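Peer 1: Requesting a structural model of the entry that follows:
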Amino acid sequence: NILKIYRRTTTSGVQNIKDVLCSGGLVALVASLIIWVAIFLYVAFYYTYMPSTSHIRPVHLQFKSCEEIQGPCSFPSAHVQLTKRQQLLMVGQSYKMFLNLEMPESPANKMLGMFMVCVELQGKDEILVDSSCRSAMLHYRSSLLHALSTLTFSPMLLFGHAEEKQNVILELFSDFEEDQNHPVTDIYVEIQSRHVELYSASLGIHAHFTGLRYLMFHWPLLSAAVGITSNLFFILLITGLSWYQLYQPESEEAARKFQYAALDRKDEFKFNGEPDGVNALIAI
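Peer 2: Here you go, the predicted model:
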């Protein structure tokens, strides 16, 4: 008898441990699934809501050469294709557009002074969306400053690790927003000077974030924590309401059946002539 009791107790304890482990594993599985769903929803929202930070395109300037004299006979111009698709920029997002000119500190550029740079933004059907013109020139440096700078950086200049050049950055658009009906796909650049000398040029489009996008870009960890926590709250709320709506009708139906069964038993006892006290007890 003692052995049977011990076996029964051991079997019951093992079964309880199995039940606890199964319940804990199920809870851990459901919790991990809910957490991963919350993370996936935030990541999907982030990549859908947040546009690309910047787009950089090289600008290959072209011009017509003169036949009689040396040098260009037309303004340097270039066609920059942003995308072959329907659109590249996000509608409703503000962008800043810059043109970076890499210019040598040559005598020609120093004598050139100011010159104009114009751009035209066109859509898929060569529809003019917007245009802008900006003036530019090399930053002034006196002869003394130029001599001191050359003397200081002479070792790097001799070994080719530095050059006598300047990067002139022009802000073409400070608050450009994409038109949903006519998205920009092509940009035409023209430098309105035949005597300008350039090493290279590039066009940069940078997103200017405000509001929620600003918070999500500059504080990504805090935004991710708040977003995932909010997703967890709503997922748990929806799961709890669904569970309540799924099992609440069954519990109400079981209570209704129990009440009907009690009433039937009460009527049966009355029919068989049972005392009123027993009937009252059954009713309770």
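Peer 1: going forward, measure contacts and count neighbours with C-alpha atoms only.
Peer 2: OK.
Peer 1: Number of residues surrounding residue 117?
Peer 2: Applying other C-alpha atoms under 10 Å, we find 19 residues neighbouring residue 117.
Peer 1: surely it meets residue 194?
Peer 2: No - the pair residue 117 / residue 194 is not scored as a contact, 11.9 Å apart, by C-alpha atoms under 8 Å.
Peer 1: right, and residue 56 touches residue 204 too?
Peer 2: Yes - with contact defined as C-alpha under 8 Å, residue 56 reaches residue 204; the gap is 4.5 Å.
Peer 1: Show me which of those two is the more surrounded one.
Peer 2: Shown here are residue 56 and residue 204; by other C-alpha under 10 Å, residue 204 has more neighbours (17 against 14).
Peer 1: Assign a three-state SS to that one, would you?
Peer 2: Following DSSP: H, G, I helix; E, B strand; the rest coil, the label given to residue 204 is strand.
Peer 1: Please name the residues that touch it.
Peer 2: Contact partners of residue 204, counting by C-alpha atoms under 8 Å, 6 or more residues apart in numbering, are 54, 55, 56, 57, 97, 98, 99, 100.
Peer 1: this one as well, want them side by side:
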Amino acid sequence: MDQESHLHSGDLSVVIGGTFLRLRDAVTMTISNTRQRVMRSFIVFFFTLLLLCLAVFLYGSFYYSYMPMAAFSTPVHFHYRTDCESPTSFLCSYPLANITLMRNKKNVLTFGQAYQISLQLDMPESPTNQELGMFMIKTTCFSQEGGQVASSARSSMLRYRSDLLRTMGTLLFLPAFLTGATEQKQVLEVELFSDFTDDPYAPSATAVIEILSNKVQIYSSQLYVHAHFTGIRYFLFYFPVVSALVGVFSNFIFLSVLFILSYMRPLRAEWKPEQAIGQELQTTVNSPHTASSL
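Peer 2: I've put the predicted structure just below:
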């Protein structure tokens, strides 16, 4: 009886030990599989994030290299001669302004891009400007070598307002006029070029604006350059979010395909020698049978 109980207890301990061993192996295998999955997930996440950053960088580089400046403005300062002999003349010469079309030693205008160039004039509603009537504005663009690139001539004048309308406006806005919040002036917008395209062989570096009147009175003036986008540039400028999503997604797909192909290439290189070795072993195994049959 003692021997049987001893054998029974020994078998029980063996069973319990085997169960613990299997449980330990299962836990070890589970931990190992979990660790491998975590490492694989981390590697996949890292490479996905890296490809996404590269896709964003490529799209940003393309956008800032392909898209020109959408708008450009600069103040216009007119100058004229004052050494005339006639005391009745207001100005001795026509008001003239020389404007640079370069910023940081680079041309503001992009080759092949159409621009609208306009001049904004702040003119007082003085009797002189009212009696002036129409006046001409001449614009000439020059290259850095001094050659003429383009020129235009546009006419403009103050909007007509009757004496009664001016009197009513003065009485209505009298508090604003007295406090200096507003002024009796008109803002004229003169379109100098409606569809200006710069010459790639002789890009415009300066623009000369001349008002062909020696009686005109101006508070201040501003030059505005607006780009007319078409095609891909129109889509990139007016739909920036959609274009960014499409561009980044396309770059991400392209980079992912390149990464997968570059990853599969060494696997193919390793698989071909193994296949060749297997074929050689098969031929060596089959060769004795062929010899014996002969």
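Peer 1: quick revisit: ok, so of the contacts of residue 204 of the first structure, who is nearest residue 219 of the first structure?
Peer 2: Nearest to residue 219 of the first structure among those, counting by C-alpha to C-alpha, is residue 54 at 18.1 Å.
Peer 1: aligned partner of that closest one in the second structure?
Peer 2: By TM-score structural alignment, residue 54 of the first structure lines up with residue 71 in the second structure.
Peer 1: That match contacts residue 228, correct?
Peer 2: No - the pair residue 71 of the second structure / residue 228 is not scored as a contact, 9.7 Å apart, by C-alpha under 8 Å.
Peer 1: about what we covered before: filter the contacts of residue 204 of the first structure to the buried ones?
Peer 2: Taking 16 or more other C-alpha atoms under 10 Å as the criterion, what is buried in those is 97, 98, 99, 100.
Peer 1: Which of those fall in strands?
Peer 2: The strands, defined by DSSP state E, take in 97, 98, 99, 100 from these.
Peer 1: Name the nearest residue to the last one, ignoring sequence neighbours.
Peer 2: What that stands for is residue 100 of the first structure. residue 169 (4.5 Å; C-alpha to C-alpha, 6 or more residues apart in numbering).
Peer 1: ok, now residue 108 of the second structure?
Peer 2: Nearest to residue 108 of the second structure is residue 102, by C-alpha to C-alpha, 6+ apart, at 5.3 Å.
Peer 1: Check the secondary structure at residue 208 of the second structure for me.
Peer 2: strand.
Peer 1: Give me the neighbour count for the counterpart of it in the first structure.
Peer 2: Counting by TM-score structural alignment, residue 208 of the second structure lines up with residue 188 in the first structure. If you count neighbours by other C-alpha under 10 Å, residue 188 of the first structure ends up with 16.
Peer 1: Name all residues that make contact with residue 188 of the first structure.
Peer 2: Residue 188 of the first structure neighbours (C-alpha under 8 Å, 6+ apart): 77, 78, 79, 80, 119, 120, 121, 122.
Peer 1: Select, from these, the two members most distant in space.
Peer 2: The farthest-apart pair in the contacts of residue 188 of the first structure, when distances are taken by C-alpha to C-alpha, is 77 and 122, at 15.1 Å.
Peer 1: Relative to residue 42 of the first structure, how far out is the spatially most central residue of the first structure?
Peer 2: Among the residues of the first structure, the one closest to the centroid is residue 50, at 2.7 Å (C-alpha atoms, centre = their mean). Per C-alpha to C-alpha, to the nearest Å, residue 50 of the first structure is found 12 Å from residue 42 of the first structure.
Peer 1: How about residue 25 of the first structure?
Peer 2: Distance from residue 25 of the first structure to residue 42 of the first structure, by C-alpha to C-alpha: 26 Å.
Peer 1: Neighbour count for those two, which is higher?
Peer 2: For residue 25 of the first structure versus residue 42, neighbours defined as other C-alpha under 10 Å are more numerous around residue 42 (21 against 12).
Peer 1: To which residue of the second structure is the more buried one aligned?
Peer 2: When the second structure is aligned by TM-score structural alignment, residue 42 of the first structure is paired with residue 59.
Peer 1: Tell me if residue 69 of the second structure really is in a strand.
Peer 2: No - counting by three-state DSSP, residue 69 of the second structure falls outside a strand, being coil.
Peer 1: doesn't residue 280 make contact with residue 269 of the first structure?
Peer 2: No - using C-alpha under 8 Å, residue 269 of the first structure is not in contact with residue 280, being 10.6 Å away.
Peer 1: Looking at those two, which is more packed in?
Peer 2: Applying other C-alpha under 10 Å to residue 269 of the first structure and residue 280 shows that residue 269 carries more neighbours, namely 16 against 10.
Peer 1: where do the helices sit along the stretch 51-200 of the second structure?
Peer 2: Assigned by DSSP state H, counting those that start in this stretch, the helices in the stretch 51-200 of the second structure fall at 127-132, 163-172, 174-179.
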